[in-house]
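Visitor: fold the following, please.
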Amino acid sequence: MQLSNLTLDLRSYSAETDNHLHDYHQLVLPVSGQLDISVGNQSGRVDSDQAAIISAGKDHGFSGSEGNCFVVADIPDQLAPEFEQLPAFIHLSPALNQYVRFLHQQLQQYNSASTQRQMLLLLIQLLQEQCGHQLRLDRRIAVARNYLDQHFNTAIRQRQLAAVASLSPRQLGELFRKQLGMTPQQYLIEKRMQQAWQLLEQGHLSIQQVADAVGYSSLAAFSDRFRRHFDIPPSYFRRVGK
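Guide: Model prediction:
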């Protein structure tokens, strides 16, 4: 499964038990009804405020109740490799529960692929925040990621970040990719683009001000990166707002 093929949609399941596996992670989040799932040797139910995390390559079977509906996210394993460390069934926090309701409303309407990508990335972020204590993230990589989160709007060199994490640049690159599924530079770009999307959607700043806020002094460079990342230009939000 390619990064470009991550999906987020609404699905319903038959009462007949089905069984399969796939090479990507899958999140099954409750909207209505129940879904009984077995993941490997674990069995549980997606119902009300409990969700299921099916890791890539895990054999699973499932059957749904009458009138069921779920928000389902298909996520390439390289985008969230830490999901393999999480339990198959998790209790949803109030913040995640509220976001699932928001996703349900949004998915009932037409949304572009770029919008769905952004919603899915935020879903992954919320899930990682809730389950952070269960992820066995190397302390040095956690330090590096936190530094990127706090300083994403400044120029950060690999050697500088490696020093913060007490690693060599080569060690940082290898360990960061192994644990988070992307290089530090890719993580930094993703962080900047997510922040830029939110600022553009709020509509309070000009495009140049948004570019400055996420670390781009060149408006042209920012616009080009944003277009390549989401398949729409930053100016899209200004046209929609009119």
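Visitor: switch to C-alpha atoms for all contacts and neighbour counts from now on
Guide: Will do.
Visitor: can you list the neighbours in contact with stretch 102-109?
Guide: Applying Cα atoms under 8 Å, 6 or more residues apart in numbering, the contact partners of stretch 102-109 are 9-10, 31, 71, 119.
Visitor: which two of the residues you listed have the greatest separation?
Guide: Between any two of those, the greatest separation by Cα to Cα is 16.4 Å, found for 31 and 119.
Visitor: quick one: which of these two has more around it?
Guide: Neighbour comparison, residue 31 and residue 119: the larger count goes to residue 31, with 21 against 18 (by other Cα atoms under 10 Å).
Visitor: wait, that one touches residue 70, no?
Guide: Yes - here residue 31 lies in contact with residue 70, judged by Cα atoms under 8 Å, at a distance of 5.0 Å.
Visitor: next, the structure of the following sequence, for comparison with the previous one:
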Amino acid sequence: MQMNWILPTQIIMLPEEKDLHSHQYHQLVIGLKGQAEFEINDKSSIIYAGKVGVIPANYQHAFSSLFQAEVLVLNFPQFFGSNELANRVNDLFVDSGYYQLDAQIQNLIQLLVCEIQASRDDSLLNKACSDTIISLLHRHLIDENTDKIIKRLNVEVIDNFIAQNIGRKITIAQLSSTVFLGESQFYAIFKQELGITPHKYIVEKRLKFAKTLLETGQFTVGEIAQQTGFANQSAFSHAFMKHIGHSPSKHRQIHFIRN
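Guide: Down below sits the predicted model:
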């Protein structure tokens, strides 16, 4: 006996309070805006625009908004009749996981979301959108739990921008624009792929350059602080001590002793 498609496709703003629950149907959650913290059977991740959470039926899961999180939610029954759509649903929900959509399907989903928002009570349209998305996901999902993960950030472009502006103030907005991402999305992807915040990454680049200048012996500590983008010599010395473990002057002394 074939079970019909269930529950409407929904576009919702996630609450800030985390709610652990489960349900007897499969669920796809696709990030549209902002950021949200997700947990599916103890697997945690951050959902942002273009990121997908796959939640099989009866799996415990919870989510909470970190920054104005808006998501597209699609629900599917556990059992269909013997048809192609059923096979695709069953293949996708074998296990829970987090995935990244490629740019092509992200653009398509944005168009579908506009149609859904314009006709919220059109159940036929909702079902058509749901079926379209599930049919395309097999070719467009990038599994974050395999070696096939595709990095979304071009680190070389980011590094070049930092190097060219090392003596100036560098903002998240500037960095995100170099890779054509919004600030919140860039921040989340950056931290996920590089393991640190953009701010800490910039500081590390400044200090790496500062170490090179200190080892040449051509500039004073104050001049190096200015050339590497620190507000003043005090701020530079404080950051150097915190990250390197000794003062800039000590670093220069150590280098000269070794050479």
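Visitor: picking up where we left off before, joint contacts of residue 31 and residue 70 of the first structure?
Guide: By the contact definition Cα under 8 Å, 6+ apart, residue 31 of the first structure and residue 70 are jointly contacted by no residue.
Visitor: run a quick neighbour tally on residue 141 of the second structure.
Guide: 18.
Visitor: typo on my end, it should be residue 90 of the second structure
Guide: For residue 90 of the second structure, the count of nearby residues is 17 (other Cα under 10 Å).
Visitor: please pull up the equivalent of it in the first structure.
Guide: With TM-score structural alignment as the criterion, the equivalent of residue 90 of the second structure in the first structure is residue 81.
Visitor: and the nearest residue to residue 48 of the first structure once chain neighbours are set aside, helix, strand or coil?
Guide: For residue 48 of the first structure, ignoring the flanking residues on the chain, the nearest one in space by Cα to Cα, 6 or more residues apart in numbering is residue 30 at 5.9 Å. Under the three-state scheme (DSSP: H, G, I helix; E, B strand; the rest coil), residue 30 of the first structure adopts strand.
Visitor: please say which position in the second structure residue 30 of the first structure maps to.
Guide: Using TM-score structural alignment as the criterion, residue 30 of the first structure maps onto residue 31 of the second structure.
Visitor: check which helix or strand the aligned residue in the first structure for residue 124 of the second structure maps to.
Guide: Matched by TM-score structural alignment, residue 124 of the second structure corresponds to residue 114 in the first structure. Counting by DSSP states H and E, the element that carries residue 114 of the first structure is helix 113-130.
Visitor: can you tell me what part of the second structure whatever helix or strand comes next after that helix aligns to?
Guide: As assigned by DSSP H and E, the chain's next helix or strand after helix 113-130 of the first structure is helix 139-151. Helix 139-151 of the first structure corresponds to no residue of the second structure when matched by TM-score structural alignment.
Visitor: to the chain's geometric centre, what's the distance from the helix holding residue 114 of the first structure?
Guide: 4 Å (Cα atoms, centre = their mean, to the nearest Å).
Visitor: residue 69 of the first structure reaches residue 32, doesn't it?
Guide: Yes - when contacts are counted by Cα under 8 Å, residue 69 of the first structure is listed as touching residue 32 (5.1 Å).
Visitor: how about the contacts made by residue 76 of the second structure?
Guide: Listed by Cα under 8 Å, 6+ apart, the contact partners of residue 76 of the second structure are 5-7, 25-27, 89.
Visitor: now do the buried residues in stretch 93-103 of the second structure.
Guide: Buried residues in stretch 93-103 of the second structure, defined by neighbour count with 16 or more other Cα atoms under 10 Å: 93, 96-102.
Visitor: which parts of the second structure are strands?
Guide: In order along the chain, the second structure carries the following strands (DSSP state E): 10-13, 26-40, 43-47, 51-55, 61-76, 97-101, 141-143.
Visitor: can you list the ones you listed in CSV and add distance to residue 111 of the second structure?
Guide: CSV is the format used below for the strands of the second structure (distance: least, Cα to Cα, whole Å):
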stretch, distance to residue 111 of the second structure
strand 10-13, 13
strand 26-40, 12
strand 43-47, 20
strand 51-55, 17
strand 61-76, 12
strand 97-101, 15
strand 141-143, 18
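Visitor: out of the ones you listed, flag the one nearest residue 157 of the second structure.
Guide: Counting by Cα to Cα, and looking across all of those, nearest comes strand 97-101 at 21.2 Å.
Visitor: how much does the closest one stray from the first structure?
Guide: Mean deviation of strand 97-101 of the second structure from its aligned counterpart in the first structure after superposition (mean Cα distance after the TM-score superposition for the first structure): 0.6 Å.
Visitor: check which helices and strands that strand sits against.
Guide: When contacts are defined as 3 or more Cα pairs under 8 Å, 6 or more residues apart in numbering; DSSP states H and E, strand 97-101 of the second structure sits against strand 51-55, strand 141-143.
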